[in-house]
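Trainee: Got a sequence here, can you build the structure:
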Amino acid sequence: MSALLLMVQIGGRRCAIEAQDVKSVIDLGVIAPVPRAPSFIAGITALRSQALTVIDCRLAMGLSDEVWPCDSRAAVVAVEGHSYALMVDAIEDITTGLSEPGQIPGGFGAQWSRAADGMIETGIGPALLLNLPALIVGPETSISRNVHAA
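Mentor: Take a look at the predicted model:
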């Protein structure tokens, strides 16, 4: 894989987003809450008069809601025609992928296996390659588990 990658931190882990999927990196301004939205949806914000759903990636991963430092910037991505601003702990850099995605090592947890396509080597070290559609649907809930089990 020689694609360009946007490197971010989520829950203390280095993650990669394929740069071709990133429309821009923005400063998060005002985030308006959305009543009755799942907790991983921080709210909505605007980019050039376009509404963006703001996803708190830590909560979307099913990680604890303890306070982490959060970057004031967000990566704007489009998935299935909808635009999202991904709140992450930090936006690091852009680099090149040096390998194809491989298996995620044990100990990372099921949430990372669900939302990442694998571990890749990059110009600044190993990272989890995020699967954006899997990330933006949020963590599995007991309701969705029961539906799938039926």
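Trainee: only C-alpha atoms for contact and neighbour calcs from this point on.
Mentor: Fine.
Trainee: Now for the residue nearest the centre of the chain: which residues touch it?
Mentor: What sits nearest the mean C-alpha location of the chain, by Cα atoms, centre = their mean, is Cys57, with 4.8 Å. Cys57 makes contacts with 10, 40, 86-88, 135-136, as judged by Cα atoms under 8 Å, 6 or more residues apart in numbering.
Trainee: Recalculate using a threshold of 7 Å.
Mentor: In this structure, Cys57 makes contact with 10, 86-88, judged by Cα atoms under 7 Å, 6 or more residues apart in numbering.
Trainee: now Thr95
Mentor: Listed by Cα under 7 Å, 6+ apart, the contact set of Thr95 reads 4-6, 122-123.
Trainee: ok, of the residues you listed, which come out buried?
Mentor: Listed as buried from these are 4-6, 122; burial here means 16 or more other Cα atoms under 10 Å.
Trainee: Inside helices: which ones of these?
Mentor: Applying DSSP state H to the buried ones among the contacts of Thr95, no entry is found in helices.
Trainee: Please provide the structure for the following sequence as well, for comparison with the first:
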Amino acid sequence: MEDLKLIARIAGQEVAISADAVESVVEIDAITPVPLAAGHIAGLAALRSRVLTIIDTYAALKLGQSPRDGVIQAIVVTIDNHLYGLLVDEVVDVAAITGDPQTLHAGLSPGWAHAALGLVEHQDRALLLLDPARIVAGPLSAAA
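Mentor: Coordinates of the predicted model:
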């Protein structure tokens, strides 16, 4: 099966997200914090007169806080009719990737393992295929 994947970098790791789940890629000008929000929610931002909940992918994957120096890029996804922006270090490419995701056999940290759907191969390297809904849900401890 061939499917388009968006390839992005999070914490130095290149990952893939199904392009079907992606609405757009945007640069975020300002993030307004939300008091008492879960730790992986960076805040809110405006996107074409709509509210976008910004998810700190580093925090969602239990990697600390994402750096917010310079240009802030986000992958916009819709989950349960709500817009979310997943913060990424960089959007690398969009690629047609052939084959079903392979089962993960290697030990991953709990955050990556929770968000991963499997491995896909692109240009002779393995990429984690991430589920945006699991990133939005946050770390397992927050989701439980």
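Trainee: what TM-score comes out when they're superposed?
Mentor: Comparison of the two superposed chains (TM-score structural alignment, normalised by the length of structure 2) gives a TM-score of 0.89, and 144 aligned residues with a Cα RMSD of 2.1 Å.
Trainee: Please name the two of the buried ones among the contacts of Thr95 of structure 1 that end up farthest apart in the structure.
Mentor: Spatial extent of the buried ones among the contacts of Thr95 of structure 1 (Cα to Cα) is set by the pair Leu6 and Thr122 at 10.5 Å.
Trainee: Which helix or strand contains Ala42 of structure 1?
Mentor: strand 41-47 (DSSP states H and E).
Trainee: What is the helix or strand that that strand is followed by packed up against?
Mentor: Sequence-wise, the next helix or strand downstream of strand 41-47 of structure 1 (DSSP H and E) is strand 50-56. If you count contacts as 3 or more Cα pairs under 7 Å, 6 or more residues apart in numbering; DSSP states H and E, strand 50-56 of structure 1 packs onto strand 41-47, strand 82-87.
Trainee: Any chance you could list what contacts strand 50-56 of structure 1?
Mentor: 40-46, 83-88, 136.
Trainee: Mean deviation, it versus structure 2?
Mentor: Its aligned residues in structure 2 lie a mean 0.4 Å from strand 50-56 of structure 1 after superposition (mean Cα distance after the TM-score superposition for structure 1).
Trainee: Specify, as a residue range, where that strand falls in structure 2.
Mentor: Counting by TM-score structural alignment, strand 50-56 of structure 1 pairs with residues 50-56 of structure 2.
Trainee: What distance do you get for the nearest residue to Pro67 of structure 2 once chain neighbours are set aside to Thr32 of structure 2?
Mentor: With sequence-adjacent residues excluded and distances taken as Cα to Cα, 6 or more residues apart in numbering, Pro67 of structure 2 is closest to Asp89, at 8.0 Å. Asp89 of structure 2 is 19 Å from Thr32 of structure 2, where distance means Cα to Cα, to the nearest Å.
Trainee: who has more neighbours, the two?
Mentor: Neighbour count, other Cα atoms under 10 Å: between Asp89 of structure 2 and Thr32, Asp89 has more, with 22 against 12.
Trainee: The more buried one against Ile10, yeah?
Mentor: Yes. Using Cα atoms under 7 Å, Asp89 of structure 2 is in contact with Ile10, at 5.4 Å.
Trainee: Can you check which helix is longest in structure 1?
Mentor: Assigned via DSSP H, structure 1 shows its longest helix as helix 142-149.
Trainee: Let me see the residues that make contact with it.
Mentor: By Cα under 7 Å, 6+ apart, the list of residues contacting helix 142-149 of structure 1 from outside is empty.
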